[in-house]
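Asks: task: produce atomic coordinates for the following.
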Amino acid sequence: MSGLDGLYQELILDHSKHPHGTPLAEPDGRSATSHQRNPICGDEVELRVRVTDDGAIRDVTWTGAGCSISQASASMLAALIDDRVDEDGPLSADEARALVAGFREALRSRGTIPLDEDRFGDAAALSGVSKFTARVKCAMLSWVALEDALARA
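Replies: Below you'll find the model as predicted:
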């Protein structure tokens, strides 16, 4: 295992043990919740997105159970959204959908498209998951939940 792979593995374990974006926030104002489950392995996530009146994301919170990859991915997504909101104010739904699309493209690439750390923050550590097709759904679960919640908001 290379030093970078080891660092990424530690980052994934840290996010799964000390998750960001939990517990699930109470709905207030405009919000939408999505519950997603991976029936193959039993991973589950319930994600709530709270939005401004014009539909921009205020915050993302979640709760879930499952493997380290699914839980770390949800934590990394919540941290990424929080960091963007803290830096630039509410994140537009279109910007969030573009993040989901980029994440999906990289994870389906079987390792040919790495996730950019500047764009995806800690979630870039999940690039290696794309080489293991059985684990891609684990990493995508919370991102699919965000996409679904935005469609409901």
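Asks: make it CA atoms for all contacts and neighbour counts henceforth
Replies: Will do.
Asks: and the residue nearest the centre of the chain, how close does it get to residue 14?
Replies: Nearest to the mean C-alpha position of the chain, counting by CA atoms, centre = their mean, stands residue 77 at 3.0 Å. Distance of residue 77 to residue 14, given as CA to CA, to the nearest Å: 14 Å.
Asks: next one: residue 74
Replies: Distance, residue 74 to residue 14, using CA to CA: 12 Å.
Asks: higher neighbour count, these two?
Replies: Remark: of residue 74 and residue 14, residue 74 carries more neighbours, 35 against 14, as counted by other CA atoms under 10 Å.
Asks: which stretch of helix or strand covers the more buried one?
Replies: According to DSSP states H and E, residue 74 maps onto helix 68-88.
Asks: one more to put side by side:
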Amino acid sequence: MSLEAMYQQVIMDHAREGHGRGLVDLTAPGRGESHQVNPTCGDEVTMRVGVEGDTVAAIAWEGHGCSISQASISVLSELLEGESLDTADEIYEAFRALMQAKGEPLDEEREDLLGDATAFVGVGKYPARIKCALLGWMAFRDALIQARAASSGAAVEGGEA
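Replies: Down below sits the predicted model:
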């Protein structure tokens, strides 16, 4: 099986499987939610992120759209849930770099960090598809900012009691 065919299979598997799919209520002290739409194609996602201490404690999402957008969200969920906030930031930046690399692979360290997300390397050749792949990542970033703010607010409130 060629590398390209393997990458296509990873994307299709994630599009079907939908890791983290299901918009459940999160119990983590810091919670954020973001709804993102790609107006070009109609892809949508609503994502909830829960932060506990310095960890991405939970990710839940619901969305619809093309296989690239849905697979990318699934990969994101699988990669980032349970990671430290610093590692989540590193993975987020590595994925953005992959999308800007115009189909060229990244260095070995960032590819190791990305795991299944390296399957999206070919998407970088198609500017219209980059937005599809980044949709969930933008929702994650927005929800994470909210969750961090809520988490630090909960810590301040808890400290004053």
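Asks: fetch the TM-score of the aligned pair.
Replies: TM-score of the superposed chains, computed with TM-score structural alignment, normalised by the length of the first structure, equals 0.87; 144 aligned residues with a CA RMSD of 1.6 Å.
Asks: quick one: map residue 125 of the first structure onto the second structure.
Replies: By TM-score structural alignment, residue 125 of the first structure lines up with residue 119 in the second structure.
Asks: for that match, give me its contacts.
Replies: Contact analysis of residue 119 of the second structure by CA atoms under 8 Å, 6 or more residues apart in numbering lists 6, 7, 8, 10, 11.
Asks: for the third one, which non-adjacent residue is spatially closest?
Replies: When the adjacent residues along the chain are set aside, residue 8 of the second structure lies closest to residue 119, with 7.1 Å between them (CA to CA, 6 or more residues apart in numbering).
Asks: likewise for the first one?
Replies: Here the nearest residue to residue 6 of the second structure in space, its sequence neighbours aside, is residue 119; by CA to CA, 6+ apart that works out to 7.9 Å.
Asks: which element is residue 61 of the first structure on?
Replies: strand 57-65.
Asks: can you tell me what sits against that strand?
Replies: Residues outside strand 57-65 of the first structure that contact it (CA under 8 Å, 6+ apart): 21-25, 43-52, 71, 74, 78, 81-82, 85, 90-93.
Asks: and those, which are buried?
Replies: 21-22, 24-25, 43-52, 71, 74, 78, 81-82, 85, 90-93 (16 or more other CA atoms under 10 Å).
Asks: the residues you listed in helices, which ones?
Replies: If you go by DSSP state H, those have 71, 74, 78, 81, 82, 85, 93 in helices.
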